[in-house]
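Visitor: pasting the structure only:
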């Protein structure tokens, strides 16, 4: 890859690797620190006064977690300087950090995709997992708010702000980091505007005051929600067919591999929070409900609708299913695709899962080290369960996701010693059994994976059951934590009724 190579967009703009395309002061955690927000404002003020500007092609935004932030930035006179650099208020709350940046300008996005440009985003958010910030921006950097402003001015990640000018201002004069970076004394001088309790009381004592749009929203009444038709909120299926008698999980026989993943598969890979592609299963479902692509919003905003979220499971545009053969150049196919077995047909993971469920074929997900790392996203486990997956077998698990899988009635199983998908030569076209789960199961017991290959050869590997505690055994026997808790509540309710005179 030639890092110096530039490409022309349709509107004549040069685009190259390392170019900053998104610069976002975002996230309630970073913007709740007034010292770094004031530092960002002071840096912007010095930059504007020296004649610097941010490229118009860079998507800049300001999205603090509280109205107090814009209040003290205004009182200190710093907000206009941020706005002059393009950091205009877009709202209060989750934006770029959870994939709500929105699209890039079409000519820029086309140039990035067509030329495989590694563009950059710089944001003051908490997460930068693959494809989370933007599906077509591959380099995502977390930074403090003043550094977000600084790199927006630089325009590229390929310059060193410690040894190269940030830009050239009035009369072509070089402007250096030392000219822009605010001192502790300068920050302290503005801090009093951010430490006024009366501001908090005025803005948040009455959350409904001056919110006409919110107050105008009609709502239902009563204690039971009526579940009107909606592509945002739908009645979840987790209690479908519920009864007071739990059905013991059936033995796993003749299972198929739904997907095989490598190391460090994050919950953002499993259940993305960002934009929805029109060509994805979720996008097609929304279009079938007459939702225009411009109104798709994001997976995060539609997490109250299981039909969207299950179709988004394993739909991250950067996820790599190792069941698919590599490309001619050795790189891996990206996106939520798999090979349905035994046909070998390439299809979406969602469509394959529905096919298997229709045929009553259980499925398994295989992974490497650190499966489920990242955000503790409940939908990563919920979506896995709704796809009909009965077990996830990996080299190791992230702690919270392992527990969430158990909570949804999905078996987490761990390879022992040096065993892995690679060492066991699992290709994804085999049939699988799990032995040792009949009858009473024990925390962390051994389970045998039976691998039956198409050529008739059978191999076995010992796994560790990662149901780690007795109460997790109870969760699994009940089909997950939700039916377990509901049965407990109903039993308690019945006992309370009997005690009543």
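Guide: Everything's here; your move. On a predicted model such as this, the values are computed, not experimentally measured, just so you know.

Visitor: only C-alpha atoms from now on, for both contacts and neighbour counts.
Guide: Noted.

Visitor: ok, for residue 475, nearest residue in space, not its chain neighbours?
Guide: residue 481 (5.0 Å; Cα to Cα, 6 or more residues apart in numbering).

Visitor: was I right about the one you found contacting residue 410?
Guide: No. Using Cα atoms under 8 Å, residue 481 is not in contact with residue 410, being 10.9 Å away.

Visitor: another one to put next to it:
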């Protein structure tokens, strides 16, 4: 594969049911006969097709194509330009992205240019799913009441999104109350194979996407390559910018055997998460293969793919096979689409069956699924798997860790009740999250367990707040069809909404007597949810121990009312006959679940998705402006024009000098710590801002719902109630102190003081900085607080890219150095040199640490601007200003 020819000829045609399609064959022409292409991981083949199809758009693409074709599943520093077909958004991340686009239009108008030069070039689907809260629960009217509250709280945001729907091309909005974006994507939006018809041809290519939610990877189960990015990077893709990335390592994960009787996909994925997080797959692709895939339904694969962010991978990919076609048929995709998927996948080498040879991988892991046991994960990290039989011990250990061990057997009365709580009591049991509600088997298992529990005379404990929030309306259809919804209702798992709810932290308030009992006695209480995230402070501010579990286990623990129990041998309760009831007595059999799965039909999916963009009458009644240039209102506390395009945030060509440390953090700091999504604490800077603008506490809503207002979000940055700044070791939450002083103050207030003094600051952190959600406000907020650089031992992929995309310099300590070896206390300041001249990707920069004693120490730091385009983005002050500059320069 050499020579001076610019383009590699790869065009070919094929026919499906009499219709002719063209495609770019990855093993044709100059690439034909290259055996290494045949052995490429399927996920890399998808990237290779993308490069071939876009080779005329990208300078230097021939080098990229040849490097990728010969990569053998191993990563390299070769940069490739990847152009996904579409973008998926949810409303928490989608609103600020649309705000940014509206602000870019404003900036164009200021320069006398047409605002409609800012328009999505890629298809964009935004699904409103993150806004509904569990305010009402355990009642027939809970759903209707929560929807009414949601619409009232979020009227401004929804008006704004409706404006965006009419103002931008290629932009659609799935209204609230429809489902969770990843489940809607899996069940309806994704095509697996995309076709683009023009006058001359019907061009076919793999369905690919990026999403502004880290769990976009769920779609990998369908053989669709997609992963989460920050809203910043997604906006760049929308505006025609390719994603610049280095060729990734692909780790092969072999699955053998099959799940034993009574074991769920949730039990499996928690084992997978633990294995891969321990192995280390940050920035890598993971691709699943092996004989076990034949026994793994697509819904189970979706559970595993969904949690790729939890094991740290860019994606968790499953090739197309017969299970894929079965699922497409089940969910109502048309016959031509299904036949096209099969034909194209086999032609292109994207198909998997028992005869498929093993691909070349950079490394491999093996898991025999028959070894899986019932699992949970927690108390505050999804990778910390705890077998169900060990949960009592794990809860006791956590109680001891928090200094409450001597009170483990103490009962604390609930006010105005004959009930009591103890350390380890369960106060939230939530069936929630696309991770599990997309899987009919585990949802039906939850309903069956509820039915069997009722037959034994069991009831849920009264202090447990229970909720059911499916990811699509189809779930309700099959639960009603089987009669299991009634059993769930009887135990308090009434429908509360179609959205993320508790998984994103929208768990709503606890009943007041329970809340007061927890506060008065400083109790360590628990939540159990069928979600994917349980980071400290995320699920509920009063819940310190949160455990991820399968939907049937969520129901089971609601019956027990505590996590200080070993359900493998302790009775779950006493039946109406006075006999002890054990979990094994009410656990549904695989045969029972299989029989009920027959009730899930393609007609359910076809009916529910026939009018997916219409919404209910409340949504349809929302009015919005029709102007192309959005008119921001100074009075709004939800939508404000961000300052990112102002001169002070453009161009980075100066060294960083005498920058104090704003905050110094340890390992595994998540984007939830940096930019929380949940409730706005009543004593926080954000709360004070809202009070000053006439907003009552009951109407504060959440940080996530107010991401369209930078004034709120910058005040919430580093504002998680569980964050630990090592500069203020005696205070938990968003506190720091000024350089050379000892008085604790809000991080926001300290940042404003430094800005008044015209001093930039830096953030210091440990390993795995920026774990978790693809939260662009974690980078935007850092910028607005005046931090010019983040210096960490290592970064998670998405947050590192977000920092670069906002013009904040991500820097990495050299091997053997960290905040401890450098004896940092937080009273030091940093000079970072080498930013004025030419910069390269992954450049080593000189830095000077100024200690309070007057001593100086010179060190080197590795720039984690990983690609040349990231250097360009940083220089411009961020990707948005980079794109805006290019548009302005063209006039």
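Guide: Good, I have the coordinates. Predicted model only: the values in this text are computed from it and were never measured.

Visitor: TM-score for this pair?
Guide: After superposition, the two chains reach a TM-score (TM-score structural alignment, normalised by the length of structure 1) of 0.93; 484 aligned residues with a Cα RMSD of 1.7 Å.

Visitor: about what we covered before: ok, residue 481 and residue 410 of structure 1, which is more surrounded?
Guide: residue 410 (25 against 21; other Cα atoms under 10 Å).

Visitor: quick one: map the more buried one onto structure 2.
Guide: Per TM-score structural alignment, the equivalent position to residue 410 of structure 1 in structure 2 is residue 808.

Visitor: look up how far residue 143 of structure 2 lies from residue 443 of structure 2.
Guide: 18 Å (Cα to Cα, to the nearest Å).

Visitor: now do residue 664 of structure 2
Guide: Taking Cα to Cα, one finds residue 664 of structure 2 at 43 Å from residue 143 of structure 2.

Visitor: repeat that for residue 482 of structure 2.
Guide: Residue 482 of structure 2 is 20 Å from residue 143 of structure 2, by Cα to Cα.

Visitor: with residue 651 of structure 2 instead?
Guide: 49 Å.

Visitor: neighbour count winner among these two?
Guide: Each of residue 651 of structure 2 and residue 143 has its neighbours counted (other Cα under 10 Å); residue 143 has more, 24 against 17.

Visitor: around the spatially closest residue to the more buried one that is not a sequence neighbour, count how many other residues there are.
Guide: Sequence neighbours aside, residue 496 is the residue nearest to residue 143 of structure 2 in space, at 4.3 Å (criterion: Cα to Cα, 6+ apart). Using other Cα under 10 Å, the number of residues around residue 496 of structure 2 comes to 29.

Visitor: what do we get in structure 1 for residue 734 of structure 2?
Guide: Under TM-score structural alignment, residue 734 of structure 2 pairs with residue 336 in structure 1.

Visitor: over to residue 701 of structure 2?
Guide: In structure 1, residue 701 of structure 2 lands on residue 297 (TM-score structural alignment).

Visitor: hang on, residue 342 of structure 2 is in a strand, isn't it?
Guide: No. Assigned with DSSP: H, G, I helix; E, B strand; the rest coil, residue 342 of structure 2 falls outside any strand and is helix.

Visitor: confirm that residue 253 of structure 1 sits in a strand.
Guide: Yes. The assignment for residue 253 of structure 1 by three-state DSSP puts it in a strand.

Visitor: so who does the equivalent of it over in structure 2 touch?
Guide: Counting by TM-score structural alignment, residue 253 of structure 1 lines up with residue 657 in structure 2. Residue 657 of structure 2 makes contacts with 760, 830-832, as judged by Cα atoms under 8 Å, 6 or more residues apart in numbering.

Visitor: which of those residues sits closest to residue 250 of structure 2?
Guide: Distance to residue 250 of structure 2, by Cα to Cα, is smallest for residue 832 among these, at 34.5 Å.

Visitor: count of residues packed around the alignment partner in structure 1 of that closest one?
Guide: Residue 832 of structure 2 maps onto residue 434 in structure 1, with residues paired by TM-score structural alignment. Residue 434 of structure 1: 21 surrounding residues under other Cα under 10 Å.

Visitor: hmm, back to that, return the residue of structure 2 aligned against the residue nearest to residue 475 of structure 1.
Guide: So, by TM-score structural alignment, residue 481 of structure 1 is matched to residue 879.

Visitor: isn't that match right up against residue 805?
Guide: Yes. Between residue 879 of structure 2 and residue 805 there is a contact under Cα under 8 Å: 5.0 Å.
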